[in-house]
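Q: Sequence isn't available, so here's the structure alone:
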């Protein structure tokens, strides 16, 4: 499944269960781990867990087994790894604390790091 299809699948699943403040970050220039991160908030740990589970269910329905799901036991931050797309679902307090949007926006790209190391 192509990354655009994964992105659509994840966002649709999150919207279906009324996720809050869905943000998509293109991190393809910043890391080789994934191309896109989707960050969303749930209103409670139960809501966060349900949102992440819906993403997993929709992926499996499309024949895409998630590479991993982390944090479901506590459910204040659940990560669903779909390969080219990673979905972070958090309660608002956790999202504010870790501020992934700012963290990823402030990271230099691989090219910028290479230039710094080579003295360019």
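A: Perfect, I can see it now. On a predicted model such as this, the values are computed, not experimentally measured, just so you know.

Q: going forward, measure contacts and count neighbours with C-alpha atoms only.
A: OK.

Q: The most centrally placed residue in the chain in helix, strand or coil?
A: Centroid-nearest residue in the chain: residue 87, 2.4 Å away (criterion: C-alpha atoms, centre = their mean). State at residue 87, reduced to three classes by DSSP: H, G, I helix; E, B strand; the rest coil: strand.

Q: What lies in contact with stretch 90-110?
A: 25, 27, 29-31, 39-45, 48, 75-78 (C-alpha atoms under 8 Å, 6 or more residues apart in numbering).

Q: now that stretch: how far from the chain's centre is it?
A: On the basis of C-alpha atoms, centre = their mean, to the nearest Å, stretch 90-110 sits 11 Å off its chain's mean C-alpha point.

Q: what about versus this one:
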């Protein structure tokens, strides 16, 4: 009696893109639609939610939504499906959660009000005109 073995080929899912590749893709997407005042913040060690936040401004609600849509489109090219997209309807502040990178696209007035850059960079550097204390200064 002879038997034939069937080989079932399964396609393993592609590994997720590296954080660096994802970050570059986000920067390319926001540049493609000419987002304003793009800021990248390294939040590793401050939160377990993500490694980087990218904050950008759009000139209108239509521009904000288009930038966020472009971020999603570029991420999908890397086989990265967003974990969530919030705020698309009002489009004053759209958040795109890509896992290791979270993107905030906002109208300038909304961005100024919430001041995410200040929130996530507190303590990074001394205020303008002040220097960090050195050990010698502390001994005096």
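A: Looks like it came in fine. Only a predicted model underlies this, so the values are computations on that prediction, with no experimental measurement involved.

Q: before we move on, the earlier item: show the contacting residues for the residue nearest to the centre of structure 1.
A: 10, 37, 38, 39, 40, 79, 80, 81.

Q: Mind telling me what it corresponds to in structure 2?
A: Residue 87 of structure 1 maps onto residue 103 in structure 2, with residues paired by TM-score structural alignment.

Q: Could you measure from its match over to residue 136 of structure 2?
A: The spacing between residue 103 of structure 2 and residue 136 of structure 2, counted by C-alpha to C-alpha, to the nearest Å, is 42 Å.

Q: can you check residue 46 of structure 2 too?
A: Applying C-alpha to C-alpha to residue 46 of structure 2 and residue 136 of structure 2 gives a distance of 29 Å.

Q: and these two? which has more neighbours close in?
A: Using other C-alpha atoms under 10 Å as the criterion, residue 46 of structure 2 and residue 136 rank with residue 46 on top: 11 against 7.

Q: Roughly how far does that one sit from residue 38 of structure 2?
A: Distance, residue 46 of structure 2 to residue 38 of structure 2, by C-alpha to C-alpha: 21 Å.

Q: Same question for residue 65 of structure 2.
A: Using C-alpha to C-alpha, residue 65 of structure 2 is found at 15 Å from residue 38 of structure 2.

Q: who's more crowded, these two?
A: Set residue 65 of structure 2 next to residue 38 and count neighbours by other C-alpha under 10 Å: residue 65 wins out with 23 against 16.

Q: Can you get me a residue count around the nearest residue to the more buried one once chain neighbours are set aside?
A: Counting by C-alpha to C-alpha, 6 or more residues apart in numbering, residue 91 is the residue found nearest to residue 65 of structure 2 once chain neighbours are left out, at 5.6 Å. Neighbour count of residue 91 of structure 2, defined by other C-alpha under 10 Å: 21.

Q: how about residue 91 of structure 2, what's its match in structure 1?
A: Using TM-score structural alignment, the equivalent of residue 91 of structure 2 in structure 1 is residue 75.

Q: what stretch of structure 1 does stretch 19-39 of structure 2 fall on?
A: By TM-score structural alignment, stretch 19-39 of structure 2 lines up with residues 3-23 in structure 1.
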